[in-house]
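A.B. asks: Build me a model from this:
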Amino acid sequence: MMIEKHISALLYRYQCVTIPGFGAFLAETTSAQLDNDTHTFYPPKKRISFNANLKNNDGLLGNHIALQEKISYNEAITAIANTVNHWYSELQDTQTLTLKNLGTITSNAEGNFVFAPDTPINYLTDAFGLSSFTSPTIKREEYIAIAEALEEKAPIVLTPTRKRNYSYLKYAAVFAVALTIGGAGFKWYHDDKIATETLLVQQEAQAEVQQKIQQATFFIDNPFAVTLPVKEEVVAVLPYFVVAGAYRNPENADTAVAQLKARGYAEARTIAKNKFGLHPVIYGNYASSNEALQALYTIRENDNREAWLLIKE
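C.D. replies: A predicted model of the protein is given here:
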């Protein structure tokens, strides 16, 4: 089974895709860049890296393969294990493993994996349709030198002209200045009038509000039954969830939540049913990926090795 295509599909949505028993591919978003040497602009993208120390199964790749290939989860895990064994054999024989749309993994003299990314596609969905382009340099100094040379070579020709009477321009200029000053004065008068009228309206409205406040203060029928509006609390969105499992039956999900709370996970609860009709049960949710990953590793080590990370965008 070619699991590279499933890894590529998951990298569009997730920052970490773990291959159980082999390692994990990480996606880091980078901003747009400019190469000053080649004058090439590159759009923002996800930079792919590899970490051979993250080998624990988080269930993400197995569940995705099971859904896409229409097989069971155990069959998907078995297929992943067979592929990983094949990768290890290829690295041992040729010292090189090439994964399509991901990159090349080589084994150095110390037996460590060295990853060289080769991603012709951009996994950042926000940059869809953007491509790199090269802009030619603007040679301002060369153009200025050419213009100055042309000015030096151009001859200056003096031709006699008949003196004309331009006295009428003098009166036209005086009329234009007067017209400009008059227009400015009218605009100032008009703006001042509007500002004064607006102030009067605001003062009348303020007086009416004060009168209503006094009436409300001295003519309340039941002074002890005043209802004050309560401002709703704004809850921050925490997009990272550590999932214990997903259940088709809501009662089974509630049972799992009760068991987690009995083991000390006070924030355990169910979240909204996903598009596959399953009810996820979570240990808790977090605001940053670092907090979520730290909690995930602790839960895998102490409670559940099959826990996995869910990111809601």
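A.B. asks: Only C-alpha atoms from now on, for both contacts and neighbour counts.
C.D. replies: Will do.
A.B. asks: Can you show me the strands along the stretch 151-300 of the chain?
C.D. replies: Along the stretch 151-300 of the chain, counting by DSSP state E, counting those that start in this stretch, strands occupy 240-247, 269-270, 279-286.
A.B. asks: can you list those strands in a markdown table and add distance to Gly23 and mean neighbour count?
C.D. replies: Below are the strands of the stretch 151-300 of the chain laid out as a markdown table (distance: least, CA to CA, whole Å; neighbours: other CA atoms under 10 Å):
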| stretch | distance to Gly23 | mean neighbour count |
| --- | --- | --- |
| strand 240-247 | 20 | 22 |
| strand 269-270 | 30 | 22 |
| strand 279-286 | 24 | 22 |
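A.B. asks: The structure of the following sequence is requested for comparison with the preceding one:
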Amino acid sequence: MKIEQYISQLLYRYQCVTVPGFGAFLTEIQSAKLDENTNSFYPPKKLVSFNPYIKNNDGLLANHLSKEEKINYEVAISVIQTEVENWRKSIHEFGQLTFKNIGGFSLNSENNLVFVPAEQVNYLKESFGLSTFVSPTVKREESKHEEYKEIVEELEEKAPIVFTPEKRRNYSFLKYAAIVLLSVGVSGAIGYKVYQNYEQEIAQQTLLVEQNVQKKVNQKIQEATFFIESPLPSVTLTIPSEKMPYHVVAGAFSIESNADNLVERLLKLGYNAKRIAPNKFGLNPVLYGSYSSYSEAYKAMKEIQQADNPKAWLLIEEF
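C.D. replies: Coordinates of the predicted model:
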């Protein structure tokens, strides 16, 4: 039985999928990004990595395999162990191992396991339907004002005014130079005055248009009458309760009184303990508590194992 497909299914829903005795597949969300060199846009995605040091059984994969294959939980654990042994043999014999839609394993020069994730699958459900695309380069035309400004600057650079004095002591050229400068100054003043008057005229016309528009808007508002003949009934919103599918199990009992006694003891110790409905084997499970995230439940399980019950284990199921 190949369990890679079940690992792939769980990667869409969880951040960590542990294979007992082999390692854990971890996911991390990467934001959308833009490659300015190629004008390529990449949607957000889940990056998959592998940690060979997380090998303890958290019950996630075995419970999922048990439900999908309709087999006993203990049988599912045995199937996973057998598959892990086959993986290790394949890696040592051929030097590599590939999981479809997940990635490949190989051994480096130091005989350590190296994982390379598959790029064709995006495990982020929110990015479903999004793909990488390339945008053509956007060319922006400069305004006429900028073009004229550049032309003027080029003319000024090419035709500077240079005064070269003659060797003879003849200062008559100063008289003509003064006349030229005076003419330029008068022309500039007249041009600026004309431009200023034109600008003021445009501003006045704009103001008149805005006033007329506002006057008509106010008139329409005064003439309008708003009423509702049949008001809609009030809507009552029901906020769904937070799902808590992760549970730390204290034990399961065939006798209900034993389960009730354990619940009473755990409540006295301060745990949010409770007894849930009997499972398909007729046993009455007792929980230390339920949690909304896997990391929170796993942390609580470790604390409980050290403080009260070394055999406490994790159950993943929505009631």
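A.B. asks: circling back: which one of the strands of the stretch 151-300 of structure 1 lies nearest to Asn112 of structure 1?
C.D. replies: Of all the strands of the stretch 151-300 of structure 1, it is strand 240-247 that lies closest to Asn112 of structure 1, at 30.2 Å by CA to CA.
A.B. asks: Which neighbouring elements make contact with the closest one?
C.D. replies: In this structure, strand 240-247 of structure 1 packs against strand 279-286, helix 289-302, strand 308-311, with contacts taken as 3 or more CA pairs under 8 Å, 6 or more residues apart in numbering; DSSP states H and E.
A.B. asks: Looking at the ones you listed, which is nearest to Lys100 of structure 1?
C.D. replies: Nearest of those to Lys100 of structure 1, taken as CA to CA: strand 308-311 at 25.2 Å.
A.B. asks: How far away from the center of its chain is that closest one?
C.D. replies: Averaging C-alpha positions (CA atoms, centre = their mean, to the nearest Å) puts strand 308-311 of structure 1 17 Å from its chain's average.
A.B. asks: same thing with stretch 299-310 of structure 2?
C.D. replies: Distance, centroid of stretch 299-310 of structure 2 to centroid of chain: 33 Å (CA atoms, centre = their mean).
A.B. asks: what's the burial count for the closest residue to Asp118 of structure 1 other than its chain neighbours?
C.D. replies: Distance criterion CA to CA, 6 or more residues apart in numbering; nearest residue to Asp118 of structure 1, sequence neighbours excluded, is Gly103 at 4.1 Å. For Gly103 of structure 1, the tally of surrounding residues (other CA atoms under 10 Å) stands at 17.
A.B. asks: Tell me which residues touch Gly103 of structure 1, please.
C.D. replies: Taking CA atoms under 8 Å, 6 or more residues apart in numbering, we find Gly103 of structure 1 in contact with Phe115, Ala116, Pro117, Asp118, Thr119.
A.B. asks: helix or strand for the second one, which one?
C.D. replies: If you go by DSSP states H and E, Ala116 of structure 1 is part of strand 113-117.
A.B. asks: Excluding its own residues, what touches that strand? List them.
C.D. replies: Contacts of strand 113-117 of structure 1 (CA under 8 Å, 6+ apart): Ile48, Ser49, Phe50, Ala52, Leu102, Gly103, Thr104, Ile105, Thr106, Ser107, Asn108.
A.B. asks: Kindly recompute the last result at 10 Å.
C.D. replies: 23, 25, 47-52, 91, 95-99, 101-108 (CA atoms under 10 Å, 6 or more residues apart in numbering).
A.B. asks: quick one: that strand to chain centroid distance?
C.D. replies: Using CA atoms, centre = their mean, the offset of strand 113-117 of structure 1 from its chain centre is 26 Å.
A.B. asks: after it, next one along is what?
C.D. replies: That would be, after strand 113-117 of structure 1 and using DSSP H and E, strand 133-134.
A.B. asks: what's that next one packed up against?
C.D. replies: Strand 133-134 of structure 1 sits against strand 33-35, strand 40-42, with contacts defined as 3 or more CA pairs under 10 Å, 6 or more residues apart in numbering; DSSP states H and E.
A.B. asks: hmm, try it at 8 Å
C.D. replies: When contacts are defined as 3+ CA pairs under 8 Å, 6+ apart, strand 133-134 of structure 1 packs onto strand 40-42.
A.B. asks: Tell me which residues are up against the strand it packs on.
C.D. replies: Ala32, Gln33, Leu34, Asp35, Ser131, Ser132, Phe133, Thr134, Ser135.
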